[in-house]
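Novice: take a look and give me a structure for this.
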Amino acid sequence: MAPATTSELTTIPAVVSRSGGPLKGEDSLADAIMPAPGAPTGHDILVDVKAVSVNPVDVKIRAGAGGPTDDRVLGWDASGIVLAVGDAVTGYQVGDEVYYAGALGRPGTYAKWHLVDERIVGRKPATLTHAEAAALPLTTITAWEALFDKLKLDASSTGTLLVLGAAGGVGSIMIQLAKALTGVKVIATASRDESRAWVSELGADAMVDHSAADFEEQVLREAPGGVDYVFSPQSKGRMPFFVAVTRPFGQIVAIDDEKDLDFMALKGKSISWHWEFMFARPMHGWDLEAQRELLDKASELIDAGALRTTLTKTYSPIDADQLRKAHADVETGHAVGKIVVAAES
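Specialist: Prediction:
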C-alpha cells in the first residue's frame, strides 16, 4: 500500500510524555493522536519515521519531568523516508532515505511524521535497514565530534585512547571510528563477559575491568606513563583516577552533566578537559552542515564495510508499550550497543 500523502493526513499517531517521572506511571509514556506537522518550509524536510533509537537523553528528560509536560514528544534518533521538502532544501528530495539525531528544541521522533532541518540530516547507509541505521546518528555525531573536533585526531594520530563505558552506545561507535580513521591504540573498559565480547568484536586493542579494585593499575599496564586520550561518559568521582592514568599534557573529553568536578586537579599535569555536546550545533545554529557531512561520511564507511551498526535489540512497533521496554533497558545502565524501536519488525 502506498504511504499517505501529506495532504491526506491531518492527524498522526505519536508517543508522548504527559507527566514524565518513573516508567511505572501511565503517563510517563503514552500513545496519542496529534495534529500532523504542516508542510515543511525553508530548510525543513518532512520524514516518514521508520525506526527510532532510545538514548540516555530520552530517559533523562522523561524521568526528570516532575509534572505535566504538555504531551511532549521525545526521541532524537530516527531513520526514515523523505515525504516533502521546504523551499530552501537542496540536499534531499521526496523518496530519499535519511537518518539523523534531530534537535533538542523541537518535537521529537516518537511520531509517524517528523520535521527536521536538512542540514543536520545524513543519507541512510544503503546497506542497513532503517532499524540498523536508527541506532547510529546521535552516538556517531557524539563520537565523531569528540574524536575529531575536540581531540583533533586524524589518520596520523598515534598513542592510546581509553574509552570508558566502551560497550555503550557512544563507546561502541567510538571504538570503530578510532580504529578505522586513526592510528591510536584503543583501551576499552568492560566488566561483564557480554560487554567484553562486544568491545573485542568491535576492534578494541585491549580491555580493562572498570569494576576491579586494580582498575587504575590495569590501565597503566596497557599504557605505561599514562594514556594520551580519555573518553568519559560518567565523570563523577573520577578526577583522581583521570589524573593518575592520563599522561602529562594528555586530553580528556566528557559527555556527562556532572557539575562538581575539581578541574584544578588537572593543572599539575597540564591535562586538557573538553566538553562534547552534539546538540550544540542545532541549538545555536552553528555550522549545521558539519553534522550532515559527518553522517554522510559515516554512511560511506558503513557501506564500504569499515563500520557496522551498533544495534543489539529491536522492539516493534513504535508505540508506548515498546518504547517503555526500550526505556527500561536503557535505565539499567548495562545495555550493550543500542536499542531501537521500529515501525515494522
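Novice: switch to C-alpha atoms for all contacts and neighbour counts from now on
Specialist: Fine.
Novice: now Arg123: closest residue in space that isn't a chain neighbour?
Specialist: Once flanking residues are discounted, Arg123 sits nearest to Val98: 4.5 Å by C-alpha to C-alpha, 6 or more residues apart in numbering.
Novice: wait, Ser195
Specialist: Leaving aside its sequence neighbours, Ser195 is closest to Ala167 (5.5 Å, by C-alpha to C-alpha, 6+ apart).
Novice: these two touch, right, Ala244 and Glu217?
Specialist: No: in this structure, Ala244 is not within contact of Glu217 by C-alpha atoms under 8 Å, at 9.5 Å.
Novice: higher neighbour count, these two?
Specialist: Legend: neighbour count by other C-alpha atoms under 10 Å for Ala244 and Glu217, higher for Ala244 (18 against 15).
Novice: got the contact list for that one?
Specialist: Glu216, Gly226 (C-alpha atoms under 8 Å, 6 or more residues apart in numbering).
Novice: in what helix or strand does it lie?
Specialist: helix 239-245 (DSSP states H and E).
Novice: could you also give me the structure for this next sequence, so I can compare it with the first?
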Amino acid sequence: MKAIGFKTSLPIEDQDSFIEFETVKPIPAGHELLVKIEAVSVNPVDFKIRQSAAKETVLETPKIIGWDAVGIVQAVGEKVTLFEVGDPVYYAGDITKQGSNAEYQVVDERIVGRKPKSLSIEEAAAMPLTTLTAWEILFDRIRINPEKDKGKSILIIGGAGGVGSIAIQLAKKLAGLTVIATASRPESIAWCKEQGADFVVNHKNLVEEVRNAGFQYVDFILDFVDTNFYWDIMAELIKPQGHIASITGSAEPVVLNKLKGKSVSFSWELMYTRSMFETDDIQEQHNILNKTADLLDEGVLKHTLKETLIGLTAENLKKAHQKLESGTTIGKIAIKF
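Specialist: Okay, the predicted model is just below:
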C-alpha cells in the first residue's frame, strides 16, 4: 500500500520532510479494524511529532503520522463486536501506533465512531481529534454539568483553532455556558462568532478585554495556546473555586501555588490517554464519537472544515503542515484521497 512518512525530522520546506513509499497492508487482530482511508485532516500534534520524533536519527522504516481519518471497514479482528465490514467510520487513532497518512490503517474499534451521515468524507475527517479533546476537557476533566452549570462563564483561549472551534459549540449548545473566546484578526473573530461565542476578546490584552466585556472573573478557563504564557492571566481571571484546564503541556513547571488562594482546580487533557493506557473506559471515545455524529446529523453541531486538499501526496502534507506551522489557520484542513 501507499503511505506518506518521514525518516528524520526536517524543516517542512526540506524536500524529504515527507516521503512517499510502499509498505505492507496491515492485518487486523483482536479489537482492530482494517480501514481503507478516504480522507484525513491535520492537527498541531502532527507537526510537533514530525519535528521531534526523529531529531537526531534516521529511521530504518519511515514513520507514518496523522490521526484524524475517515474510511470504510475492510476487515475485522476476532474480538470486534461494534462494526462490520463495509461500515463507514471516523476516528482520531492512537498516538503510539502508525498513523493515518496511508491507504490502509488498523485501529482499535473502541476508539472509532460511525461516520456522520450528513457530512462529506472531508468534513467528517475534520472532526474526531478536536471533538474528542473538547468533549473530554469540558465533560470529563472539568466535569461540567449542563443542569447545574448552565449560564456560567467560560473563557476559551484560542477560539478560532481546531479544538477551540468545536469547544465553543459544545460549551454553548450542550452545556449552555456563556462563552468568551479569544481572537484578534477580523476573520478569526468572525469565525468564533459563527461557532456561537457570546463575546470575542483580543488575547493581546486579555485581562482588560475580559473585564471590559463585563466579567471580573470567569467560572472556567480552557487553554488551547500556551499554558505558561497565559498562567498569570488565567490565575487572575479565574473565579474563586473555578476550574482551569489545558491541552498544551508545559516546558516549564506550572506554578500551582498561584491557584491556592482561590482554591482553583487545574486539569490536563490529553485525548490519547485512553488509547495509550487502554483505560477501563477506553470505549468512551467510541460513545463520544457516536454522540457527536448524532449531534452533527441533527444540526446541533456543525463541522469546522475550512480547507480541503486533494490527493494522498507528500506535497499536500507539506502544504498542510506549512499552514499549521504558521499559527494562523482557522478551523481545520483536510486531505481527500
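Novice: just to revisit the earlier point, counterpart of the residue nearest to Ser195 of the first structure in the second structure?
Specialist: Here Ala167 of the first structure is matched to Ala160 in the second structure, going by TM-score structural alignment.
Novice: which residues touch its match?
Specialist: Thr182, Ala183, Ser188, Ile189, Trp191, Cys192, Ile330, Gly331.
Novice: and Val52 of the first structure, that's in a helix?
Specialist: No: using DSSP: H, G, I helix; E, B strand; the rest coil, the secondary structure at Val52 of the first structure is strand, not a helix.
Novice: can you find the partner of it in the second structure?
Specialist: So, by TM-score structural alignment, Val52 of the first structure is matched to Val40.
Novice: so what's the residue count around its match?
Specialist: Around Val40 of the second structure there are 32 residues (other C-alpha under 10 Å).
Novice: do the one 3 residues further on as well
Specialist: Residues within reach of Asn43 of the second structure, counting by other C-alpha under 10 Å, total 23.
Novice: ok, now the one 4 residues further on?
Specialist: Other residues lying near Phe47 of the second structure total 22 when counted by other C-alpha under 10 Å.
Novice: so what touches the one helix or strand it maps to?
Specialist: Using DSSP H and E, Phe47 of the second structure falls within helix 44-52. Defining contact as C-alpha under 8 Å, 6+ apart, one finds that helix 44-52 of the second structure is touched by Phe6, Ser9, Leu10, Pro11, Ile65, Gly66, Trp67, His321, Leu324, Glu325.
Novice: please state the offset of the helix or strand following it from the chain centre?
Specialist: Per DSSP H and E, helix 44-52 of the second structure leads on to strand 68-76 as the next helix or strand towards the C-terminus. Taking C-alpha atoms, centre = their mean, to the nearest Å, one finds the center of strand 68-76 of the second structure at 19 Å from the center of the full chain.
Novice: please apply the same query to stretch 211-218 of the second structure.
Specialist: 28 Å.
Novice: which residues in the stretch 101-250 of the second structure form strands?
Specialist: For the stretch 101-250 of the second structure, the strands defined by DSSP state E, counting those that start in this stretch occupy 104-108, 112-114, 153-157, 178-182, 199-201, 218-223, 238-246.
Novice: what is the fifth one packed up against?
Specialist: Judged by 3 or more C-alpha pairs under 8 Å, 6 or more residues apart in numbering; DSSP states H and E, the packing partners of strand 199-201 of the second structure are strand 178-182, helix 186-195.
Novice: what about the last one, how far off from the first structure?
Specialist: What it means is helix 186-195 of the second structure. Once fitted to the first structure, helix 186-195 of the second structure is off its aligned match by 0.6 Å on average (mean C-alpha distance after the TM-score superposition for the first structure).
Novice: and the shortest one, by the same measure?
Specialist: Average distance, strand 178-182 of the second structure versus aligned residues of the first structure after superposition (mean C-alpha distance after the TM-score superposition for the first structure): 0.4 Å.
Novice: so that strand matches what in the first structure?
Specialist: With TM-score structural alignment as the criterion, strand 178-182 of the second structure aligns to 185-189.
Novice: Lys291 of the second structure -> the first structure?
Specialist: So Lys291 of the second structure corresponds to Lys297, using TM-score structural alignment.
Novice: where does its match fall, secondary structure wise?
Specialist: Assigned by DSSP H and E, Lys297 of the first structure falls in helix 289-303.
Novice: next, the buried residues of stretch 5-19 of the second structure.
Specialist: If you call a residue buried by 16 or more other C-alpha atoms under 10 Å, then stretch 5-19 of the second structure has these buried ones: Gly5, Phe6, Lys7, Thr8, Ser9, Leu10, Ile12, Asp16, Ser17, Phe18, Ile19.
Novice: and which of those is nearest Asn287 of the second structure?
Specialist: Gly5 (30.5 Å; C-alpha to C-alpha).
Novice: I'd guess the closest one is in a strand, am I close?
Specialist: Yes: the assignment for Gly5 of the second structure, made by three-state DSSP, places it in a strand.
Novice: so what's it up against?
Specialist: Applying C-alpha under 8 Å, 6+ apart, the residues contacting Gly5 of the second structure are Phe18, Ile19, Glu20, Phe21, Pro62, Lys63, Ile64, Ile65, Asn101.
Novice: just the buried residues out of those residues, in PyMOL syntax.
Specialist: For the buried members of the contacts of Gly5 of the second structure, the matching PyMOL selection, counting by 16+ other C-alpha under 10 Å, is:
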select buried, resi 18+19+20+62+63+64+65+101
